[in-house]
Structure formats: structure tokens, C-alpha cells
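# Got a predicted structure plus its sequence, pasted below:
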Amino acid sequence: MNVFGSGFAWNAFALNLAVAAGAAFSVVLVAFLVALRVKMHRIVDIAWGLAFAAVALASYGMSAGYGDDGRRLLVTLLTVVWGLRLAGHLAWRGRGQGEDPRYERLLGRASGNRTWYAFRIVYLLQGALVWLVSLPVQAAAYETGAMSFLAWLGTALWLLGLTFETVGDRQLARFKADPANRGRLMDRGLWSWTRHPNYFGDFCVWWGIFLVACDAPAAAAATVIGPLVMSFLLIGGSGKALMERHMAERPGYAAYRASTSGFFPRPPRGPREGDTEAG
């Protein structure tokens, strides 16, 4: 039974799943080797975006002659642009800094070999998540029908997300670069509309990419796990929830939390007491 719709090359897609897994795990393996050399596991954050780009490029190559060329190119460009921008931003932001406290705390839990523990809990898990979240990217490359309005709606949502990420990251970087803001918390620009414009941006990007893969309803049903997992990571996993636990004791954060949306943007509510920073 063809669960993805008429003309979907199931056998080729099954092979793509394996190749995509190899692409994702190759990137995180290289990141692991680099991390051992520089003795810093925050390198894996850069590999996150690069691994998605690698999966998209591998899927584009593997799907030649199978899927609609327009959709193949579109979903590849959306994924690669997002992944490279994110990797570049994290590399720039982390330059000259030491280990991320998140990884120091995580490795502090290791009862045996810390290196093997890091490889299993950080790198292998990240590779698996990249493969799972990227399922819509992989499936979209094999859909044969012409793109419908859903693909363009998804592209518009992707663009909204990329804008939130890019503008929010730039606003925060400029704020932190000003010595006058030392010790203060960021509550300006997009950060006054949502406490996490970067995570909201990621959310829009991945639901947008999912919409590009939605022209075949069965394909959408089979790959919706991708954006759902990403949404969980952003809201309840290593994104918003973890960041807010870290920020909870900062002076002024309670007032910022009371006045500013936790995720989906909206105008700030009421006067804010003090200044705030997130992300």
C-alpha cells in the first residue's frame, strides 16, 4: 500500500531515510571529534543546524528523478538557509567563550567515562533528533504533485520564523554589546512581544517546512511527528523551559514574565518593573 499518495517512490524514500541518518550522524560525529580536540562540547550546538542542512542536501541528491523539482529545490533551500544561519550565529556568539554551563552540568551527572557519556547522551541523541525532525524535508523531496497554496503558505510562515530569529538575535547581540546594559535584562524590540523570539522563530520555520510537504495528506500525517518533536523541544524541552529555569532568579525577571508573552508574540501587557534579558 502506498501511504504517501499516488506516484510516491516508497522504495527510494526508504533508502533516503537511511542516507539521511548517515548524513546527520556524520555531522555530529565530526562535531564530537572536534569537541574532543578543543575540549569543549558546545561545538555540538553548531552541528545542529549543519546536520539539518546535510540531510536536506542528501535528500535533494537522492530524490533526483523522483519528486517534483520545484518542491525539492524549495524545501532544500529553506532548510539549508535556516541551518547555515543558525550554525553561523552560534559559532559567532560562542567565539572566545568556554564550555556552556548546560554541558558542564550534564557531564557532572556521568557516573562512568565522561567522554562516552557525552557521545551517547548529547551527540547520538542529537543525530537521532535531526533525523526525526527532518522527516518532512525528506518526504517533500519525493512528492510528485505540483506545489499547491500550502507550499507557499509554508514558505511565508518559514520567512516569518527566520525574520523573528534573525532580528531577535541581532537585537539581543546589540543590547549585550552596549556596556551601559551590563546587568540589565533585554525587554526591547521583539523581546517585548515574546520572551523567546528565537524559539518562536524556530517553531514557525519547522511548521512552515512541514506545510511544504503537506500536498499529500498521508505524507503529512506520516511526517507530522517532525514539527511536533521540534515544538516540544522548543517549548517544553531544552528551549523555553530550560532557559526560564535558568533566568528565574534574575532581578526583574518576574516583572518581565508578567508583562511579556511566554512564546507566541503579543503586545506587552501593563508597565514593566525593571529591565530584562532572555536567550
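Everything's here; your move. Numbering: from 1, shown residues only.
# drop to CA atoms for contacts and neighbour counts, all remaining ones
Noted.
# residue contacts, the nearest residue to Gly88 once chain neighbours are set aside?
Leaving aside its chain neighbours, Gly88 sits nearest to Ile46 (7.4 Å; criterion: CA to CA, 6 or more residues apart in numbering). By CA atoms under 8 Å, 6 or more residues apart in numbering, the contact list for Ile46 reads Leu86, Ala87, Gly88, Leu90, Ala91.
# Not counting sequence-adjacent ones, nearest residue to the first one?
With CA to CA, 6+ apart as the criterion, Leu86 has its nearest non-adjacent residue at 5.8 Å, and that residue is Gly49.
# The one you found: neighbour count?
23 (other CA atoms under 10 Å).
# Quick check, it in contact with Ala87.
Yes. With contact defined as CA atoms under 8 Å, Gly49 and Ala87 form a contacting pair (5.2 Å).
# Which helix or strand contains Ala254?
In this structure, Ala254 is located in helix 253-259 according to DSSP states H and E.
# so how far is stretch 172-185 from its chain's centroid?
25 Å (CA atoms, centre = their mean, to the nearest Å).
# Which of the residues in it are classified as buried?
Leu172, Phe175, Lys176, Arg184, Leu185 (16 or more other CA atoms under 10 Å).
# and which of the residues you listed is nearest Phe232?
Leu172 (24.0 Å; CA to CA).
# sorry, back to before: secondary structure element holding the residue nearest to Gly88?
Per DSSP H and E: helix 43-62 holds Ile46.
# ok, and here's another one to check against it:
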Amino acid sequence: MSLTYWLLIGNTGVFILLGVLAALRTGDTKWPFAWGFFSFLPATVIIGLEGTGDVWRKQMVVVLVLVYVVRMLYTLLVWFNATGASKLKDTTPKAAILSLPLVLVPVFCWVYTLPFFAAVDRVGPFGLADGAALAVYALGTLFHLGADYQKWQFKQDPANRGVLLRRGFWGMSRHPNYFGDFLIYVSFAIVGLWHWGLVSPLANLVQYFADAIPKNEKQSRQRHGAAWEDYAAHTPIFLPLGRGGSEDTAVPASRDS
């Protein structure tokens, strides 16, 4: 087994340990998620070090992941109360919170990095795939960061307590931030140009539709009642095919959120 795999195994073990210790100390979902995202960056660097492809492409991959990880850490640590992860704190048993790093870190280190095993070996000038990857990455970042920022800003206003956000990004889709995140993993698969790299965005999609979205929808339906039902009837669940709306279209919830 090559040095790359030993380093990846070591990286995985270190971040699992950090995530479990953070969960034990805080009992919060914030830090297991943060350490999971953080592990993505050194794993990418490790893969890049053994790559035999063009240096500029390896650097591009690392920079894209660096921007993604820094942005996600900022979102988790500063805008945490506006994220879906914050809703899990009071509904997730302590044992499940402790097990989060055991799932998150291996996924980030081994599944989400799959496209990079091929990307770091690619040679040749900047081409159509590279341009497409950057374009999809930029669009994904716009939706992911824009939706999270809009939700955080909305929650800062006490007048919005008990109000269901239905404008802007959240008028186009019920989960525009998840859609943006998925596009980012699609961009990673594009730059890899490897069929096994498709496992990365597919795993991301499965995680959302098998876990995050059902939990989020259930909690929102319980919290907002009829307002949520009306919102769901007029707004697509994932793809941003809705027309959006203005702030005046926000619907009061049945109880505070």
C-alpha cells in the first residue's frame, strides 16, 4: 500500500478522534460537522502530492477545496443557528452525536475525494472540462453561500420570528443551499473526468434525500403547519424551478421558529 493511503488512513483517524472528543466535550452537532469538513482539505492535499499530472491543475483542485472548506467552517461556526445542522442538536441522541465523526470523516476523506484521484493525474492545457468545472463550482457556491447567508440574515431580525422565509433563493427551492452543495460536488466530478468520480456527487445527493431533507421537511412541517404546506405546494423541493418572491410573500408560521 502506497504512502498516500497510509497518510489518508492517518488523516481519517486523527479527525475522527478530534470529532469524537469535541462531541464529548460539547454535546453539540456543530463540532463533529466542522471537523468532518476540515478533514476534506488535508485529504485533498495528500492525494495531490502523489499525483503525476499538471501542477496547475492539482493546485486548482486544492484551492477549490480550500475555498469550500473555509466557507463551510465559517457557516458552521458563525451562522450555525441558521443551518440545518443546528436543528439536529436537540433531536439527536448523544450516542448518535458521538458517532457522527465516524461517518462524516471517512465520507469526506475517501468518498468525496474520489474525483481527485483522477484529477491530479490529468495532463494537458486548460480545457472544456476545467472551464465547465469552474462554472458549475461558481454556480453551486452562489446558491449554497447565498441561501445560507439569506437565511442567517433573515433570522437576525426579531420581526421574522415565527415567519417562514419564502423569498429569494428560498422562493426558488425549499432547499437551495443543498442544491448548491450538490453542484459543487458535480464540479469536482467534472474536473476528475473519471466515471468513479461520479460516486462523490451521487453520495452527496443520497445523503440529502435519504437523511437531511426528510428530517428538515418533517421538522419544518411540525413547526410551521399550514404555512409550510402552502410553501411546499408552490415551491420545488430541490431544483430551483420556482419563481421566487418578495419579502411580502413570507407566510406567518403557526408558532415561533
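Sure, I can see it. Being a predicted model, the structure only gives us computed values, none of them experimental.
# that older thread, can you pick the most crowded of the contacts of Ile46 of structure 1?
Using other CA under 10 Å as the neighbour test, those are led by Leu86, with 23 neighbours.
# now that residue: how far from Met147 of structure 1?
In this view, Leu86 of structure 1 and Met147 of structure 1 are 27 Å apart by CA to CA, to the nearest Å.
# if we can go back for a sec, matching the residue nearest to Gly88 of structure 1 against structure 2, which residue comes up?
Matched to structure 2 by TM-score structural alignment, Ile46 of structure 1 sits across from Ala34.
# For its match, give its distance to Val105 of structure 2.
Distance from Ala34 of structure 2 to Val105 of structure 2, by CA to CA: 10 Å.
# cool, Pro214 of structure 2 as well?
22 Å.
# higher neighbour count, those two?
Taking other CA under 10 Å, Pro214 of structure 2 and Val105 do not tie; Val105 has more neighbours (28 against 12).
# for the alignment partner in structure 1 of that one, what are its contacts?
Counting by TM-score structural alignment, Val105 of structure 2 corresponds to Gly127 in structure 1. Listed by CA under 8 Å, 6+ apart, the contact set of Gly127 of structure 1 reads Ala21, Ala24, Phe25, Val28, Ala51.
# Ser261 of structure 1 now?
By CA under 8 Å, 6+ apart, Ser261 of structure 1 lies in contact with Trp193, Thr194, Arg195, Pro268.
# Matching the third one against structure 2, which residue comes up?
The criterion is TM-score structural alignment: under it, Arg195 of structure 1 has Arg174 as its aligned partner in structure 2.
# Helix, strand or coil: sort out its match for me.
Classification of Arg174 of structure 2 by DSSP: H, G, I helix; E, B strand; the rest coil places it in coil.
# Please report the number of neighbouring residues for it.
25.
# Please tell me I have it right and it contacts His234.
No. Counting by CA under 8 Å, Arg174 of structure 2 stays clear of His234, with 9.7 Å between them.
# Now the two most distant members of the contacts of Gly127 of structure 1.
Ala21 and Val28, at 10.8 Å, using CA to CA across the contacts of Gly127 of structure 1.
# Look at those two and report which has more neighbours.
Neighbours were counted for Ala21 of structure 1 and for Val28 using other CA under 10 Å; Val28 has more, 28 against 21.
# Now do the strands in structure 2.
Secondary structure of structure 2 by DSSP state E: the strands cover 163-164, 251-252.
# Tell me the helices and strands packed up against the last one.
The reference is to strand 251-252 of structure 2. If you count contacts as 3 or more CA pairs under 8 Å, 6 or more residues apart in numbering; DSSP states H and E, strand 251-252 of structure 2 packs onto strand 163-164.
# Mean distance between the strand it packs on and structure 1 after superposition?
Taken over the aligned residues, the distance from strand 163-164 of structure 2 to structure 1 averages 0.5 Å (mean CA distance after the TM-score superposition for structure 1).
# Residue range in structure 1 corresponding to that strand, please.
Counting by TM-score structural alignment, strand 163-164 of structure 2 corresponds to residues 184-185.
# Please tell me I have it right and Gly245 of structure 2 contacts Leu165.
No. The pair Gly245 of structure 2 / Leu165 is not scored as a contact, 10.0 Å apart, by CA under 8 Å.
# Against Ala173 of structure 1, how distant is Gly279 of structure 1?
10 Å.
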